[in-house]
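S.K.: heads up, no residue letters with this:
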């Protein structure tokens, strides 16, 4: 383990009105921040507004810098019509080299599938960008029933264990790939 914390960007992938994503993102970011080797940066696409970003603008540069400075990512995604949200795809497509040679994990939610169909499609997108997706993820089927009004899980044991597994895998990849990029820049 590196003595320096790594930067984990938690990307909130829904901008839909009435979205549930902030509840899950807050829970996950709070959990990840308990790990002293992780520095969490929450990138909420509702604040970034990816459709308004133009190359060369300050807002674009700020978004690109935050993604570039991250050593790893966790994408919080709902499943809309068996896929992930269009604004998330647009935000991903705005950048290229900033994603390369970095690990990506997923926390998904949705109906009975828990967002897993969205995750499987996102794996293909990130593979094309030369990012490495980790095997395990956190999935919430019918998520609205699992959290109380304060945003706390009613029965946290399984989700906490899944989050720790995901963070363990991300940590290995984040530290290993950060060291590799420093030694030998990725030329994908």
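M.R.: Cool, the structure landed. Values in this document were obtained by computation on a predicted structure and should not be read as measured data. Numbers count the residues shown, from 1 in each chain.

S.K.: Only C-alpha atoms from now on, for both contacts and neighbour counts.
M.R.: Will do.

S.K.: check contacts around residue 131.
M.R.: 99-104 (C-alpha atoms under 8 Å, 6 or more residues apart in numbering).

S.K.: residues making contact with stretch 143-150?
M.R.: So stretch 143-150 is contacted by 20, 109-111, 114, 140, 153-155 (C-alpha under 8 Å, 6+ apart).

S.K.: Kindly recompute the last result at 6 Å.
M.R.: Applying C-alpha atoms under 6 Å, 6 or more residues apart in numbering, the contact partners of stretch 143-150 are 153-154.

S.K.: here's the one I want to compare it with:
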């Protein structure tokens, strides 16, 4: 997404099993004891709506939502791979939010493949996280792995994340998510506030001294 005048841009990358700034086809991984069977597939759009609804209330952010499930993933990491079409969108973003389920105690493969397909597009940009899973960990192991991956790409992971342990219990009888929005909305606002502070600070710094190591 593009930045607004005086405000940063934010982008999300998603996968079948993960999303960023909302991938509606996300799947929560079991996290504990999972051995490769497909996990249940509750609608992932709830996690998307939680973030995008809060972002829509702000005048300092514009969203570009990407679901990895909508993009053919590369078989290698060369310039001809199909995912390269996302390069201008990632490069234009000032910040990222990754929405990720914990799968086999880590990050789903498609999201990791997408991240690995790019390099400078992540440089010196902040990354926020929303994790979820079927176990009590609530996706925290996937989020912590993404923090390490983000650091390798010279991105800045946000301290505060949004987590949904036992994600199926966050739906009400009508299928609405989250059933009790006050806590998740407060956590998401905190994460977005941090993300936008870092987005502006890093964008201003790069305008004075371009990033490069």
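M.R.: Arrived safely, thanks for sending. Predicted, not measured: the structure shown is a model, and the values here were computed from it.

S.K.: follow-up on the earlier one: and the contacts of residue 131 of structure 1 as a markdown table, adding secondary structure and distance to residue 122 of structure 1?
M.R.: Shown next, in a markdown table, are these (DSSP: H, G, I helix; E, B strand; the rest coil; distance: C-alpha to C-alpha, whole Å):
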| residue | secondary structure | distance to residue 122 of structure 1 |
| --- | --- | --- |
| 99 | helix | 13 |
| 100 | coil | 15 |
| 101 | coil | 16 |
| 102 | coil | 15 |
| 103 | strand | 13 |
| 104 | strand | 10 |
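
S.K.: conserved subset of those in structure 2?
M.R.: Counting by both residues aligned by TM-score structural alignment, their matches' C-alpha atoms under 8 Å, the contacts of residue 131 of structure 1 that remain in contact in structure 2 are 99-104.

S.K.: quick one, helices of structure 2?
M.R.: Taking DSSP state H as the criterion, structure 2 carries its helices at 45-56, 87-92, 109-116, 140-152, 182-208.

S.K.: Tell me which of these sits nearest to residue 6 of structure 2.
M.R.: helix 182-208 (8.4 Å; C-alpha to C-alpha).

S.K.: The closest one corresponds to what range in structure 1?
M.R.: Alignment note (TM-score structural alignment): helix 182-208 of structure 2 is matched to residues 157-183 of structure 1.

S.K.: For that stretch, could you pull out the residues that count as buried?
M.R.: Applying a neighbour-count criterion of 16 or more other C-alpha atoms under 10 Å, one finds 159-160, 162-167, 169-171, 173-178 buried in stretch 157-183 of structure 1.

S.K.: One more: stretch 170-178 of structure 2?
M.R.: Within stretch 170-178 of structure 2, judged by 16+ other C-alpha under 10 Å, the buried ones are 170-171, 177-178.

S.K.: ok, and for stretch 120-134 of structure 2, which residues are buried?
M.R.: Here stretch 120-134 of structure 2 shows 121-134 as buried, counting by 16+ other C-alpha under 10 Å.
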